[in-house]
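*Asks:* Here's a sequence, model it:
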Amino acid sequence: MSANALYTDLSGYYDLMCVDIDYQAQSNAIHRLHQIFGNGGHTHLDLACGTGPHVRHFIDVGYLSSGLDINQPMLDIAATRCPEAFFSLQDMSTFEVSESLDLITCFLYSIHYNDGIEKLKKCIASAHRALKQGGVFYFNAVDKNKINNDLWVKHSAKQDDDVFTFRSGWHYDGHGEKQSLRLSIEKTNADTTQIWNDEHPMVAVSFTELTALLTPYFEVHVFEHNYQTITPWDSLLGNAIFVCVKR
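*Replies:* Next up is the predicted model:
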């Protein structure tokens, strides 16, 4: 199965796959950070927006929000969820906007969908161009040097007569600029069991490398990956929240 094909085939199940994600807590946390570090504006773009749950929350607290994704079925669902928003089919490494923005977000580690350093560089440059002075680029990321290949996240959910079991885990072979997100989805009912396995190529980067890429464009603040409190990153854990203010 090609990259992103699973998301296309199962776009109708994406929200079920992410049912354990607290979108409101994530959105509220970044809203608070934007109040602290931002320029006071309320124009917002969500990169890799999927079916639009984060966009929905930002609209509900007063932002003029939009979203982009490379998957049209996802965007179709997002447009139903957020009819007030504008959604566009674009690659986040080379995206363009018609008017400058105050806030750009990229949740759920989706910054890694830039599947190489050159694409990541282009994404950072695109975000910088799209922001107003003092605008903020937010994303969360994982440090390649702290990935545990044996660690998998698993949860199950029921829809009608079907039980879904979702598994996901990072994999990094220890060198280079590529890592992968490995996904497994099992759908079971009284009659059959279906299993989808997929592997998404993603960029592998250390936080030292990432900060060096960001610094020419942004004032960089790194926080613990905790959406309940605002705490500076202690450099121990392998994931973190990046808040980048346009220079």
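*Asks:* CA only for contacts and neighbour counts going forward, please
*Replies:* OK.
*Asks:* what ranges do the helices span in the protein?
*Replies:* According to DSSP state H, the chain carries its helices in the segments 5-9, 14-17, 23-37, 53-60, 72-81, 117-130, 207-214.
*Asks:* Looking at those helices, which is nearest to Gln159?
*Replies:* Gln159 lies closest to helix 14-17 among those, at 8.1 Å (C-alpha to C-alpha).
*Asks:* rewinding a little: can I get the helices of the chain in JSON lines with distance to Gln90 and mean neighbour count?
*Replies:* Below are those laid out as JSON lines (distance: least, C-alpha to C-alpha, whole Å; neighbours: other C-alpha atoms under 10 Å):
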{"stretch": "helix 5-9", "distance to Gln90": "15", "mean neighbour count": "15"}
{"stretch": "helix 14-17", "distance to Gln90": "19", "mean neighbour count": "17"}
{"stretch": "helix 23-37", "distance to Gln90": "22", "mean neighbour count": "16"}
{"stretch": "helix 53-60", "distance to Gln90": "16", "mean neighbour count": "21"}
{"stretch": "helix 72-81", "distance to Gln90": "10", "mean neighbour count": "18"}
{"stretch": "helix 117-130", "distance to Gln90": "12", "mean neighbour count": "20"}
{"stretch": "helix 207-214", "distance to Gln90": "22", "mean neighbour count": "15"}
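*Asks:* how about this one, so we can line them up?
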Amino acid sequence: MVVSASAQTSSERPFYALHAGAYDLLITDPVDPWADAVHDRLTGAGRAPASILDAGCGTGRHAAGLIAKGHRVDLVDASAELLSLAARRCPSARTIRADLCEMTLPPAYDAVTCRGVLNDMITDRDRAAAVRSLAGCLRPGGLLFLDVREERASRERADGTLQRRQADLGDGAKLTFTTRTTWEQGTLRVEERYDVTRPGAPDQRAGYDFTMRPWTEPELRAVLRDSGLHHAEVSGGVGRRTADRLFVVAS
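*Replies:* So this is what the prediction gives:
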């Protein structure tokens, strides 16, 4: 199943595999702003309740928010561990493990949502393939909702500052998540370290380094056009605590 470099990262990165169960303890951006924005656009387009594909669903937090608003959601992710968590959170949803760059689902959805995942596509080929596969899942007139990193603001944030967060895993266990991000030739170089301490047990440590590539608005619009989506609205990120994201609605 794993083909692209981004799908390989989804399978290997401890955040998505070994420590997937702590994901929601460390990533706490609110769900409601995103779910509200998607729901309002679908309602305005006369497509509510909608059939939605959540591509790169993670633990299913945002899918659950859309299901609560009456929509039907299918879940896709390249990480088996995250997909399992999402399935438990959204028991009514169909789950599909797939590489977004190679996904070949029928055009059966009123909307496709994809948050953050497209930043993991490093090459032009993978970026074009992923957006093309997402667009190919839409019914005529369907809407594609994206959340991506914006290049300039991402570059400004990538100052090498060490960031540290801690999660309580229960029974006295704690996970300390440390990350450092730097800018290198148009990409974000990310160094992650995971340290788990448990009473009476040896410390557990893991590390993972990977690369992300933010988007410029002209590039984003060009890739969308090449995928048959000629109308795109691009604005600031929705439901994000930092100002380095873009919210995109394309049709």
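*Asks:* before we move on, the earlier item: I'd like to know which of the helices of the first structure lies nearest to Ser168 of the first structure.
*Replies:* helix 14-17 (10.3 Å).
*Asks:* what's the closest one aligned against in the second structure?
*Replies:* Alignment of helix 14-17 of the first structure against the second structure: residues 23-26, by TM-score structural alignment.
*Asks:* returning to that earlier point: tabulate the helices of the first structure (TSV), appending distance to His155 of the first structure.
*Replies:* As requested, those are exported to TSV (distance: least, C-alpha to C-alpha, whole Å):
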stretch	distance to His155 of the first structure
helix 5-9	18
helix 14-17	8
helix 23-37	17
helix 53-60	19
helix 72-81	21
helix 117-130	30
helix 207-214	28
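*Asks:* Under the alignment, what does Thr95 of the second structure map to in the first structure?
*Replies:* In the first structure, Thr95 of the second structure lines up with Phe87, judged by TM-score structural alignment.
*Asks:* Could you tell me how far its match is located from His44 of the first structure?
*Replies:* Distance, Phe87 of the first structure to His44 of the first structure, using C-alpha to C-alpha, to the nearest Å: 12 Å.
*Asks:* what residues are shared contacts of these two?
*Replies:* Both Phe87 of the first structure and His44 are contacted by Ser66, under the criterion C-alpha atoms under 8 Å, 6 or more residues apart in numbering.
*Asks:* so what's Leu229 of the second structure up against?
*Replies:* 135, 250-251.
*Asks:* do Asn197 of the first structure as well
*Replies:* With C-alpha under 8 Å, 6+ apart, Asn197 of the first structure has these contacts: 182-185.
*Asks:* Aligned to it, what sits in the second structure?
*Replies:* So, by TM-score structural alignment, Asn197 of the first structure is matched to Gly207.
*Asks:* What of His42 of the first structure?
*Replies:* Matched across to the second structure, His42 of the first structure falls on Ala50, judged by TM-score structural alignment.
*Asks:* Spatially nearest residue to its match (excluding sequence neighbours)?
*Replies:* Nearest non-adjacent residue to Ala50 of the second structure, counting by C-alpha to C-alpha, 6 or more residues apart in numbering: His71, 5.1 Å away.
*Asks:* Pretty sure that neighbour sits against Ser51.
*Replies:* Yes - using C-alpha atoms under 8 Å, His71 of the second structure makes contact with Ser51 at a distance of 6.2 Å.
*Asks:* Between these two, point out the one with more neighbours.
*Replies:* Ser51 (21 against 18; other C-alpha atoms under 10 Å).
*Asks:* mind listing what the residue mapped onto Leu131 of the first structure from the second structure touches?
*Replies:* In the second structure, the residue paired with Leu131 of the first structure according to TM-score structural alignment is Leu138. By C-alpha under 8 Å, 6+ apart, Leu138 of the second structure lies in contact with 107-112, 144.
*Asks:* How many residues are close by the alignment partner in the first structure of Gly70 of the second structure?
*Replies:* Counting by TM-score structural alignment, Gly70 of the second structure lines up with Gly62 in the first structure. By other C-alpha under 10 Å, the residues close to Gly62 of the first structure number 10.
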